[in-house]
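Q: Provide a 3D model corresponding to the input given below.
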Amino acid sequence: MEYVITIGEIAKTLLSSIARLIGHLISYNTNIKNLEKELQKLVDKKATEVDPRVDEAERNLEIIAESVIRWQKEVDDINQKGKEFLENDIEVINKCLNGLCPDPKSLYSLSRKAKEMTKKVLGLLQEAAKFDEITHPGPPPKIGSTFITEGIRDFESRESIKNEVWEALKDDKLSMISICGIGGVGKTTMVKQLVQEVERQKLFDEVAMAVVSQTPNIKKIQGDIASCLSLKLDDESELTRAGKLRQRLINCGKRILLILDDVWSELDFEKIGLPSRGERKGHTIMLTSRNKDVCNKMGSEKNFPVDVLTNEEAWDLFGEMAGISIDHHLHHTATEIANECGGLPIAIVNCKGIKKQKEKHLG
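A: Reported below is the predicted structural model:
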């Protein structure tokens, strides 16, 4: 009788183990299918919705939110782990078909792991649903990066002036300086070279520049400066825009170089929104103008006059543009062209006489 009971208990235990195995196997299959389905949803979400938005934002020089970058990485990681896990699942199924199923404990462990991975996948899907703004505007490119100064000839007569202006920019006691000279003499070119050096050496935290011209457009000047400073100005009145710009300049706690290029007449700083002399803490305003008196009226504390090129510099520039060397045969021609151009670099570069000399020389 005891022998029969023992057999019965063994059978009962065996049937119970088989039932548990079947239960774990069913649960395992369910969890595996859920993992496959949700993982595919996540991969599709990244590939068709998030990645394209990130790519477009990067093309537009926008900054990607750190949470989005982290999310992309986590999706790639869980996708890789999920693929490896599912490949292992195929081996488990094949073994079961051959009568080599893992023990219930191992099967339960695999099933639980699949469930945990699915939970993480669902969490990433929920997080992606909250991605309203995945980027924010990046800082504007540095002004110096927009200037092409490579190949610009450095003349001795300019270098000394440029060095003096550089020293003035480093002088905290000077809040406004100016570069003066007739049109085409190279004032703006010098400013561009100085701006690139300022940015290389980080002399100022920010640099803003606006071209004023003979007929100043206050809103355009405000907009150009604001754009350099990443300040958004809506299409409001000049007065409102001036108030915002002024507050941005005096309350930011940064050293700012403000450049007003091609100034023809005295400007109303209050109307534009530029700080007064007493408010320029760490700020420097640099003007370029054809008229030194205008700069003096605006409060320039130091003026740097730029004269025309010397005869030798003009001859050398002519020869460089024409692609020829100035020997005694061409000295008279070079002198005539230099005189005709008034020693102005821009006039020499664009002189028709250079084209004729090129053709004659090449012919």
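Q: When you work out contacts or count neighbours from here on, use the C-alpha atoms and nothing else.
A: Noted.
Q: So which other helices or strands are in contact with the host helix or strand of Ile32?
A: Using DSSP states H and E, Ile32 sits in helix 2-45. Using 3 or more C-alpha pairs under 8 Å, 6 or more residues apart in numbering; DSSP states H and E, the elements in contact with helix 2-45 are helix 66-97, helix 104-129.
Q: among these, which is nearest Glu38?
A: In terms of C-alpha to C-alpha, the element of these nearest to Glu38 is helix 104-129, at 6.6 Å.
Q: what does the helix or strand that comes right after that closest one contact?
A: Downstream of helix 104-129, the next assigned helix or strand under DSSP H and E is strand 135-136. Residues from elsewhere that reach strand 135-136, judged by C-alpha atoms under 8 Å, 6 or more residues apart in numbering: 54, 57, 62-65.
Q: Could you give the separation of strand 135-136 from the chain centroid?
A: Offset of strand 135-136 from its chain centre (C-alpha atoms, centre = their mean, to the nearest Å): 12 Å.
Q: Check the spacing between Lys120 and Asp224 real quick.
A: 48 Å (C-alpha to C-alpha, to the nearest Å).
Q: likewise Leu245?
A: Counting by C-alpha to C-alpha, the gap from Leu245 to Asp224 is 11 Å.
Q: out of these two, which sits in the more crowded spot?
A: Leu245 (23 against 16; other C-alpha atoms under 10 Å).
Q: Can you verify my assumption that the more buried one contacts Ile221?
A: No: if you go by C-alpha atoms under 8 Å, Leu245 and Ile221 don't touch, sitting 10.8 Å apart.
Q: Next, the residues that contact stretch 5-21 from outside, please.
A: 103-104, 107.
Q: Buried ones among these?
A: 104, 107 (16 or more other C-alpha atoms under 10 Å).
Q: Identify, from the contacts of stretch 5-21, the entry nearest to Lys170.
A: Leu107 (73.3 Å).
Q: The residue nearest to the closest one when sequence neighbours are not counted: neighbour count?
A: Among residues not flanking Leu107 along the chain, His24 sits closest, at 6.3 Å (C-alpha to C-alpha, 6 or more residues apart in numbering). The burial count assigned to His24 is 22, neighbours taken as other C-alpha under 10 Å.
Q: Quick one: residues contacting His24.
A: Here His24 is in contact with 104, 107-108, 111 (C-alpha under 8 Å, 6+ apart).
Q: one step back: of the helices and strands packed on helix 2-45, which is nearest Lys187?
A: The nearest among the helices and strands packed on helix 2-45, by C-alpha to C-alpha, is helix 66-97 at 43.1 Å.
Q: just checking, what packs against the closest one?
A: Packing contacts for helix 66-97, counted by 3+ C-alpha pairs under 8 Å, 6+ apart, involve helix 2-45, helix 104-129.
Q: Please identify the buried residues of the shortest one?
A: Buried residues in helix 104-129, counted by 16+ other C-alpha under 10 Å: 104, 107-108, 110-115, 117-118, 120-122, 124-125, 128.
Q: Let's see this one next, to set against the first:
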Amino acid sequence: MEICTSIVSEIVKSFINEAIHQANYPFRFKRYVKDLVKEKENLLAQKESIDGRVTKAKQDALKIDILVTQWLDEADTLIVDAVLLEEKAKANKSCFFGHCPNWIWRCHLAKQIEKKTKEMANQGDKCKFELFARPATPPDITYYSSKGFFLFDSTKSAYGQLLEALKDVDVSMIGLYGMGGCGKTTLAKQVGIATKDLFNRVVFVVISSSVDVSRIQDSLASELGVTLKGHDNQAKAKSL
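A: All right, here's what the predicted structure looks like:
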């Protein structure tokens, strides 16, 4: 008997609490609107902070993680929804020729506002990302290809020799020489494209007549997407 009484008591208490909660919607309408505005401002501040981090990351040539982009899109949608609910709340509908608030309208809108406020709070809790941005994948050798490239008879021989030399495991360095403007660089790029399936990565780096080893290492690291450890040439060479 005591168990039955206890169960009935809990059910009655639950009904009463729910009735009070439902009654709060129209009577505490302004409070719900105030909470909505506060949560919207908090989310806006978080979004502005993350937008700033995104701008900085892009300036550093980093690729923004997809979860960050999704968070920003979802935050935008929630903020727009909150603004629309604010505008609805300002309408302040009434009945009996304006002498009495429209309690049904208030109750219905307050429920929407409460739900949206919780959604914005939850969104704010999700802005601690494990990964924010990563180094962007550098362009491969096809980025440097020349459109409309055509092999003339005079270059076919050199093209074939370069391909064979690159396939030879005993060859570690190949020299390509000729008069200025005869197409050496263009030919080298096209050979690089033709052999990109032979290697994990094919990159193109310009080397001036005055050789600067450190600058060449930095250029290679940039093309490969590698972060060099150390500042001297030997430490950089190990990283590469």
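Q: care to give me the TM-score?
A: Once superposed, the chains reach a TM-score of 0.68 (TM-score structural alignment, normalised by the length of structure 2), with 218 aligned residues with a C-alpha RMSD of 3.7 Å.
Q: before we move on, the earlier item: tabulate the helices and strands packed on helix 2-45 of structure 1 (JSON lines), appending distance to Thr284 of structure 1.
A: Formatted as JSON lines, the helices and strands packed on helix 2-45 of structure 1 follow (distance: least, C-alpha to C-alpha, whole Å):
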{"stretch": "helix 66-97", "distance to Thr284 of structure 1": "35"}
{"stretch": "helix 104-129", "distance to Thr284 of structure 1": "46"}
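Q: For Glu359 of structure 1, find the nearest of those helices.
A: Of all the helices and strands packed on helix 2-45 of structure 1, helix 66-97 comes closest under C-alpha to C-alpha, at 58.2 Å.
Q: How far does the closest one sit from its chain's centre?
A: Per C-alpha atoms, centre = their mean, the centroid offset for helix 66-97 of structure 1 relative to its chain is 35 Å.
Q: orientation of it relative to helix 2-45 in degrees?
A: Interaxial angle, helix 66-97 of structure 1 versus helix 2-45 (axes from the mean of the first three to the mean of the last three C-alpha atoms, to 10 degrees): 140 degrees.
Q: ok, and for helix 66-97 of structure 1, which residues are buried?
A: Quick answer for helix 66-97 of structure 1 (16+ other C-alpha under 10 Å): 68, 71-72, 75, 78-79, 82, 85-86, 89, 92-93.
Q: Which member of these is positioned nearest Gly183 of structure 1?
A: Val68 (51.1 Å).
Q: Check for me that Glu236 of structure 1 belongs to a strand.
A: No: under DSSP: H, G, I helix; E, B strand; the rest coil, Glu236 of structure 1 sits outside any strand and is assigned coil.
Q: Count the neighbours of it for me.
A: So Glu236 of structure 1, with other C-alpha under 10 Å, has 10 neighbours.
Q: if we can go back for a sec, check the buried residues of helix 66-97 of structure 1 against Ser145 of structure 1 and report the nearest one.
A: Nearest member of these to Ser145 of structure 1, counting by C-alpha to C-alpha, is Val68, at 28.8 Å.
Q: what sits against that closest one?
A: 131, 134.
Q: Tabulate the contacts of stretch 5-21 of structure 1 in a markdown table, adding columns for distance to Ser16 of structure 1.
A: Formatted as a markdown table, the contacts of stretch 5-21 of structure 1 follow (distance: C-alpha to C-alpha, whole Å):
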| residue | distance to Ser16 of structure 1 |
| --- | --- |
| Asp103 | 13 |
| Pro104 | 11 |
| Leu107 | 16 |
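Q: Which of the contacts of stretch 5-21 of structure 1 sits closest to Asn34 of structure 1?
A: Within the contacts of stretch 5-21 of structure 1, the smallest distance to Asn34 of structure 1 is 16.2 Å, found for Leu107 (C-alpha to C-alpha).
Q: Select, out of the helices and strands packed on helix 66-97 of structure 1, the one closest to Phe269 of structure 1.
A: From the helices and strands packed on helix 66-97 of structure 1, taking C-alpha to C-alpha, the stretch that ends up closest is helix 104-129, at 47.7 Å.
Q: how distant is that closest one from the center of its chain?
A: 39 Å.
Q: between that helix and helix 66-97, how many degrees?
A: Using the same axes, to 10 degrees: helix 104-129 of structure 1 against helix 66-97 is 150 degrees.
Q: Check which helices and strands helix 104-129 of structure 1 sits against.
A: helix 2-45, helix 66-97.
Q: Can you say which of those is nearest to Glu156 of structure 1?
A: Once these are compared by C-alpha to C-alpha, helix 66-97 is nearest, at 49.6 Å.
Q: the helices in the stretch 151-300 of structure 1, which residues?
A: 156-170, 187-201, 218-228, 238-251, 269-272, 292-297 (DSSP state H, counting those that start in this stretch).
Q: Save those as CSV, and put in distance to Ser17 of structure 1 too.
A: Output for the helices of the stretch 151-300 of structure 1, formatted as CSV (distance: least, C-alpha to C-alpha, whole Å):
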stretch, distance to Ser17 of structure 1
helix 156-170, 85
helix 187-201, 75
helix 218-228, 73
helix 238-251, 75
helix 269-272, 85
helix 292-297, 97
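Q: mind checking which of the ones you listed is nearest Val263 of structure 1?
A: With respect to Val263 of structure 1, and counting by C-alpha to C-alpha, the nearest of those is helix 292-297 at 8.0 Å.
Q: against structure 2, where does that closest one fall?
A: Alignment of helix 292-297 of structure 1 against structure 2: no match, by TM-score structural alignment.
Q: from the middle of its chain, how far away would the helix or strand just after that helix be?
A: Going down the chain from helix 292-297 of structure 1, the next helix or strand is strand 302-305, by DSSP H and E. Relative to its parent chain, strand 302-305 of structure 1 has a centroid offset of 34 Å by C-alpha atoms, centre = their mean.
Q: now what about strand 302-305 of structure 1, what contacts it?
A: 161, 165, 174, 176-181, 292, 295.
Q: Among these, which one sits closest to His361 of structure 1?
A: Gly181 (34.0 Å).
Q: okay, and the common contacts of Leu245 and Ile221 of structure 1?
A: Contacts common to Leu245 of structure 1 and Ile221, judged by C-alpha under 8 Å, 6+ apart, are absent.
Q: Provide a complete list of residue ranges assigned to strands in the stretch 251-363 of structure 1.
A: 256-263, 284-289, 302-305 (DSSP state E, counting those that start in this stretch).
Q: how near is the closest residue in space to Glu119 of structure 2 that isn't next to it in sequence to Lys126 of structure 2?
A: Spatial nearest neighbour of Glu119 of structure 2, chain neighbours left out: Leu78 (7.7 Å); criterion: C-alpha to C-alpha, 6+ apart. Relative to Lys126 of structure 2, Leu78 of structure 2 is positioned 14 Å away (C-alpha to C-alpha).
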